[in-house]
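> Give me coordinates for this.
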Amino acid sequence: MTTGETLLVLAGSVLGSLLAGVLMSSSGASVISVGIAALIGFDVLGGAVCNGTQTTRAWYHRPGQNWVHHVAFVAPHLAYVILVATLMRGSSFDGRYALIFSVGLVGASAVILCVSDRLKTPVAFSAYLVVLSSITIGVGSTRAMGWFEPALLLKLLLGHLLPNGIPPTKAV
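Purely as a prediction, here's the structure:
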């Protein structure tokens, strides 16, 4: 990773963590929720910047990488969806939010991974808009975490799954 890329990723991570923590704190949330929001902000916002770098794209789309590797990267991020649904969307678990977000993310990822290389980018952008709209219209964005849904989808669907400029892997 170049020095410039490293500095951008670190800045995105630190600023993302601060932004997420301050927004959550100003909403009157518990210290635990503030800490979790700050950690999620560090990874999701910093990770979105990281996934936009040529170095990271080249790494995740190098020869030998396939759909299994991409799914293995996307799947653990569902833990953030569950954390947000459990701790930050009211007094009890928001199952509808978790379901809409998780099914949308997994389904969109599968479609992006299955289409031809020529269609990956427009399909990914379309999927991003459909999933984000489904969450926003279906259950609404998360109080004090309005950045979370668009940023996680950006990090994974438009950042991680698209090679952009790197010779793409074959579609599944």
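> When you work out contacts or count neighbours from here on, use the C-alpha atoms and nothing else.
Noted.
> show me the contacts for the residue minimising distance to the centre of the chain.
The centroid of the chain falls nearest to residue 152 when counting by C-alpha atoms, centre = their mean (2.1 Å). Contacts for residue 152 (C-alpha atoms under 8 Å, 6 or more residues apart in numbering) come out as 44, 45, 48.
> Which stretches in the protein count as helices?
For the chain, applying DSSP state H gives helices covering 3-26, 31-51, 54-60, 67-74, 78-87, 95-114, 120-138, 148-153.
> need the ones you listed in TSV with distance to residue 160, can you?
What follows is those, written out as TSV (distance: least, C-alpha to C-alpha, whole Å):
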stretch	distance to residue 160
helix 3-26	14
helix 31-51	6
helix 54-60	7
helix 67-74	8
helix 78-87	15
helix 95-114	10
helix 120-138	11
helix 148-153	10
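> how much space between the closest residue to residue 94 other than its chain neighbours and residue 156?
Nearest residue to residue 94, sequence neighbours excluded (C-alpha to C-alpha, 6 or more residues apart in numbering): residue 85, at 4.9 Å. Shown here: residue 85 relative to residue 156, a distance of 19 Å by C-alpha to C-alpha, to the nearest Å.
> burial count for residue 33?
Neighbours of residue 33 under the rule other C-alpha atoms under 10 Å: 18.
> hang on, isn't it packed against residue 85?
No - contact criterion C-alpha atoms under 8 Å: residue 33 and residue 85 do not qualify, at 11.7 Å.
> what's the spatially closest residue to residue 71 that is not a sequence neighbour in contact with, if anything?
Closest residue to residue 71 apart from its sequence neighbours, by C-alpha to C-alpha, 6+ apart: residue 109 at 7.7 Å. Applying C-alpha under 8 Å, 6+ apart, we find residue 109 in contact with 71, 74, 157, 161.
> Could you also give me the structure for this next sequence, so I can compare it with the first?
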Amino acid sequence: MNHTRPPASGPAAARGPRTGPPAPRTGPLAHTLRGLATVLVGPDPSPGETAATLVSAAAGTALAVGACLAAGLPAAATAVTGVVALDFFGGAAATSTAAAKRRYHAPGRTLRHHLGFVALHVQPFALALFVPGFDWWTATALYLLALGSAAAVGLAPLPLRPPVAFCATATGSAAALLLLPVPDPLSWLAPVMLVKLLLGHMLPGAARGAAERGAHGTEEGRPGGEA
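Below you'll find the predicted structure:
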């Protein structure tokens, strides 16, 4: 025999059934950490995106500073190199995340915005100012290489941007390593800078590509397209 309970009445019934556990409360520390992650990575980053950014930044900075110390560079040169490495290695991971794509490739963002972001990366000139053996013309060549390559990626049709970005990163890194007189402790600079700015920042990511395909249709959805 089935025994059924009478329907509930009173304040408990007025509130309705509980649909799940109460939302956890976040304290000031959690709120601060979330805000810091948003600044470093992008809006509402996942824990994995934040962790990858922090690991990349910490490991890259340790490698760069260790190379400076092994080469006996002055303290100012080592400190500036460490700050640049923190930004470039951390940014190489951060700019590839979906959180960063939501920030830098949101609706209304144009090529002018993207190139403006690249143009702000004047770190090679700071290194030329402090690091012995890193010449101003080398810094200028690297800066113009990054800016010109970013323009080439941004002007390419959307489906061609990934191969153009990879081509520019690979050939630009090789050219910088083979042709530019860069001190050994800064040999990482050109590849990591181009990875951050071209493969990370300039590529819109899966979300933008999906939006473009949804707006214009896909080959599978067109008459005569692939089955």
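> quick one on the thing from earlier: map the residue nearest to residue 71 of the first structure across to the second structure for me.
Counting by TM-score structural alignment, residue 109 of the first structure corresponds to residue 150 in the second structure.
> Residue 74 of the first structure too?
By TM-score structural alignment, residue 74 of the first structure lines up with residue 118 in the second structure.
> quick one: contacts for that match?
The contact partners of residue 118 of the second structure, by C-alpha under 8 Å, 6+ apart, come to 146, 147, 150, 197.
> Pick out the most distant pair among these.
147 and 197 (8.9 Å; C-alpha to C-alpha).
> Mind checking which of the two has more residues around it?
residue 197 (27 against 21).
> What distance do you get for the more buried one to residue 117 of the second structure?
Between residue 197 of the second structure and residue 117 of the second structure the computed distance is 9 Å (C-alpha to C-alpha).
> now residue 32 of the second structure
Taken as C-alpha to C-alpha, the span from residue 32 of the second structure to residue 117 of the second structure is 26 Å.
> In terms of neighbours, single out the busier of the two.
residue 117 (15 against 12).
> Could you find the closest non-adjacent residue to residue 47 of the first structure?
Residue 47 of the first structure sits nearest to residue 155 (C-alpha to C-alpha, 6+ apart), 6.3 Å away.
> just residue 134 of the first structure next, same as before
With C-alpha to C-alpha, 6+ apart as the criterion, residue 134 of the first structure has its nearest non-adjacent residue at 7.3 Å, and that residue is residue 100.
> And for residue 97 of the second structure?
Residue 97 of the second structure's closest residue in space is residue 49 (C-alpha to C-alpha, 6+ apart), at 6.4 Å.
> Check the contact between that neighbour and residue 94; I expect there is one.
Yes - using C-alpha under 8 Å, residue 49 of the second structure is in contact with residue 94, at 7.2 Å.
> For these two, indicate the residue with more neighbours.
residue 94 (29 against 20).
> Alignment lookup: that one to the first structure.
In the first structure, residue 94 of the second structure lines up with residue 50, judged by TM-score structural alignment.
> Skipping adjacent residues, who's closest to that match in space?
Leaving out its chain neighbours, the residue that sits closest to residue 50 of the first structure by C-alpha to C-alpha, 6+ apart is residue 9, at 5.3 Å.
> burial of that neighbour, as a residue count?
Residue 9 of the first structure is flanked by 23 other residues according to other C-alpha under 10 Å.
> same question, residue 45 of the second structure
22.
> quick one: contacts for it?
Residue 45 of the second structure sits next to 37, 38, 98, 99 when contact means C-alpha under 8 Å, 6+ apart.
> The second one is in what secondary structure piece?
When you say that, I think you mean residue 38 of the second structure. helix 28-40 (DSSP states H and E).
> Distance of the most far-flung residue of the first structure relative to its centre relative to residue 169 of the first structure?
Taking C-alpha atoms, centre = their mean as the measure, the residue most remote from the mean C-alpha position of the first structure is residue 28, 25.1 Å away. Distance from residue 28 of the first structure to residue 169 of the first structure, counting by C-alpha to C-alpha: 46 Å.
> for residue 82 of the first structure, same thing?
For residue 82 of the first structure, the distance to residue 169 of the first structure equals 30 Å [C-alpha to C-alpha].
> Just the buried residues out of the contacts of residue 109 of the first structure, in PyMOL syntax.
PyMOL command restricting the contacts of residue 109 of the first structure to the buried ones, with burial defined by 16 or more other C-alpha atoms under 10 Å:
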select buried, resi 74+157+161
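> State the pair within the contacts of residue 109 of the first structure that is farthest apart.
Largest pairwise distance in the contacts of residue 109 of the first structure, by C-alpha to C-alpha, is 11.2 Å, between 71 and 157.
> right, and out of the contacts of residue 109 of the first structure, which lies closest to residue 59 of the first structure?
Residue 59 of the first structure lies nearest to residue 161 out of the contacts of residue 109 of the first structure, by C-alpha to C-alpha, at 11.8 Å.
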